[in-house]
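In: No letters, just coordinates:
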C-alpha cells in the first residue's frame, strides 16, 4: 500500500511539472556586426539539459567607409559549435547562461566582387573563402515549454580575412524547441 501511494504521488507530481524536451531546437537571431547587420539561423541538438551542439548559418551585411566611398562587404559562413550551460536562475521561467565556441568556414565578398571603386581607386583586398573560429555566450529566457528568447554575443576570428580578423556579433534570438 505504501509503495502504491509513493508511485501515485510521483505520477501526479510528474504530470503537474512541465518538462523540457532536450532533443533539438531551431533558432533565428539578428543583430549588430561591425559596421552593419548580421543574422544567424541555427539548429541545436541538445545532448542533455546542460549542453548542446549547434550548427549555424551566419550572414552579415556591412559597409566600410574609405576615402569618401562606402565599400560593401558581406560574410556568409557555416558555424558548427558546442555550448555548455554554466548557470541557471530557477525562477518561474528559467534564465540560463551558456558559453561556447566552434569553427567558421565561409565566403567573404568585398565590394560585390568588384576591385574598382567609383572614384577609380583599386581595392587590393579580394573576395575569398575564409576560415577560423568563434567564441560566444548566450542568455536564454524561457517563455514557454517550447519557446525562448535569448541575447547572443559572439566574437569571430577569421584567420585569412582581408577585411579584419576579429568580427563581433551581438543580437537577439528566438528559439523553438522541437518534439
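Out: Received it, and whenever you're ready, just let me know what you need. Everything quoted here is computed from the prediction, not taken from an experiment.
In: only C-alpha atoms for contact and neighbour calcs from this point on.
Out: Noted.
In: helices or strands next to the helix or strand containing residue 79 in the packing?
Out: In this assignment (DSSP states H and E), residue 79 forms part of strand 69-89. Other helices and strands packing on strand 69-89, by 3 or more C-alpha pairs under 8 Å, 6 or more residues apart in numbering; DSSP states H and E, are strand 51-66, strand 95-110.
In: going on from the last one, what's the next piece of helix or strand?
Out: Read in the C-terminal direction, the helix or strand following strand 95-110 is strand 128-144, with elements assigned using DSSP H and E.
In: Give me the contacts around whatever helix or strand comes next after that following strand.
Out: The C-terminal neighbour of strand 128-144 among helices and strands, as given by DSSP H and E, is strand 147-158. Contacts made with strand 147-158 from outside it, assessed by C-alpha atoms under 8 Å, 6 or more residues apart in numbering, are listed as 104, 130-143, 164-177.
In: Take this one as well and set it beside the first:
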C-alpha cells in the first residue's frame, strides 16, 4: 500500500522551492503584514501574507478579526472573522521607489457571531439575526512607505460585501500597520 504525503508537507515543499527559485531569479518575493484599525461600529486586526511574482502585482491572503457593537436602543455586540484571498496591482510608485499605491480585490469567507451566539438580549428581547458562516467579495487599496530594505509602513482601506450577513452587507475597514519582506 502506497502512502500519500500529507498536504502540509506538499505546501512546505512548494514554499521551499519558491524560496530557492526567488533567490536564483531575484524577482520573486514574499511579505507578511499586520495592521489594526477601524471597522463599522468597532475595531479590527488584520494579518496578511503576500506573494509577489513580480514588481507589478501580488497575491494576498488576509485574515480579519473585527470586534464591534451595534448601538441602538439596545447595544448588540458582534464579531466578524474572515479569510480573504485576492490579487493586488500596483497603480503608482515614486521615482525613488520608497512610496507605492496598490489596488485590488478578491473573495472572502468567514463567520459572524452576533451577541456572543445568544438570540436573547438581557431585557428579554429576541434578536432576529443569527450567527452564521458568511461569504462575499472585497475591494481595497494600500499605500506603502518603505522604512528600509525589509520593512514598510502600510495604510489599508478595504470595503467588504457580505452576501448573506445579518449584520449588514457592506462593511468597511481602514487601518495602519507594518509589512516585513521575507525574501
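Out: Done, it's in. It should be emphasised that the depicted structure is a prediction, and the values quoted were computed from it without experimental measurement.
In: So after superposing, what's the score?
Out: The TM-score (TM-score structural alignment, normalised by the length of structure 1) is 0.85; 158 aligned residues with a C-alpha RMSD of 1.2 Å.
In: rewinding a little: return the most buried member of the helices and strands packed on strand 69-89 of structure 1.
Out: Mean neighbours per residue, mean count of other C-alpha atoms under 10 Å, is largest over those for strand 95-110, with a mean of 20.
In: what's the matching range in structure 2 for that strand?
Out: Per the alignment by TM-score structural alignment, strand 95-110 of structure 1 matches residues 99-114 in structure 2.
In: which residues are in contact with the matching stretch?
Out: 76-94, 129-146, 165, 167.
In: Counting neighbours, which of those residues end up buried?
Out: The neighbour count (16 or more other C-alpha atoms under 10 Å) marks 77-90, 130-132, 134-146, 165, 167 as buried among the contacts of stretch 99-114 of structure 2.
In: sorry, back to before: and the match of strand 95-110 of structure 1, how far from the chain's centre?
Out: 5 Å (C-alpha atoms, centre = their mean, to the nearest Å).
In: any idea how far the residue nearest in space to the middle of structure 2 lies from residue 76 of structure 2?
Out: For structure 2, the residue nearest the mean C-alpha position is residue 62 (2.8 Å; C-alpha atoms, centre = their mean). Remark: distance between residue 62 of structure 2 and residue 76 of structure 2 (C-alpha to C-alpha, to the nearest Å) = 26 Å.
In: circling back: can you tell me what the residue nearest to the centre of structure 2 aligns to in structure 1?
Out: Matched by TM-score structural alignment, residue 62 of structure 2 corresponds to residue 56 in structure 1.
In: For that match, list the residues it contacts.
Out: Taking C-alpha under 8 Å, 6+ apart as the test, what residue 56 of structure 1 contacts is 40-43, 78-80.
In: check contacts around the equivalent of residue 75 of structure 2 over in structure 1.
Out: Mapped onto structure 1 by TM-score structural alignment, residue 75 of structure 2 lines up with residue 70. Contact analysis of residue 70 of structure 1 by C-alpha under 8 Å, 6+ apart lists 63-64.
In: redo that, cut-off 10 Å
Out: By C-alpha atoms under 10 Å, 6 or more residues apart in numbering, the residues touching residue 70 of structure 1 are 62-64, 111, 117-118.
In: and what of residue 43 of structure 2?
Out: Residues in contact with residue 43 of structure 2 (C-alpha under 10 Å, 6+ apart) are 36-37, 65-69, 79, 173-175.
In: Now it: which helix or strand?
Out: Using DSSP H and E, residue 43 of structure 2 falls in strand 42-52.
In: What residues in structure 1 pair up with that strand?
Out: Against structure 1, strand 42-52 of structure 2 falls on residues 36-46 (TM-score structural alignment).
In: how much does that stretch stray from structure 2?
Out: The superposed stretch 36-46 of structure 1 is, by mean C-alpha distance after the TM-score superposition for structure 1, a mean 0.5 Å from where its aligned residues fall in structure 2.
In: Might you calculate how far that stretch sits from the centre of the chain?
Out: 4 Å.
In: do stretch 94-112 of structure 1 as well
Out: When C-alpha coordinates are averaged (C-alpha atoms, centre = their mean), stretch 94-112 of structure 1 and its chain have centres 6 Å apart.
In: Could you give the secondary structure assignment for residue 3 of structure 1?
Out: Put simply, residue 3 of structure 1 is helix when judged by DSSP: H, G, I helix; E, B strand; the rest coil.
In: give the contact list for it.
Out: residue 9.
In: Make sure residue 67 of structure 2 is actually in contact with residue 36.
Out: No: using C-alpha atoms under 10 Å, residue 67 of structure 2 is not in contact with residue 36, being 11.4 Å away.
In: intersection of neighbour lists for these two?
Out: With C-alpha under 10 Å, 6+ apart, residue 67 of structure 2 and residue 36 have common neighbours 43-45.
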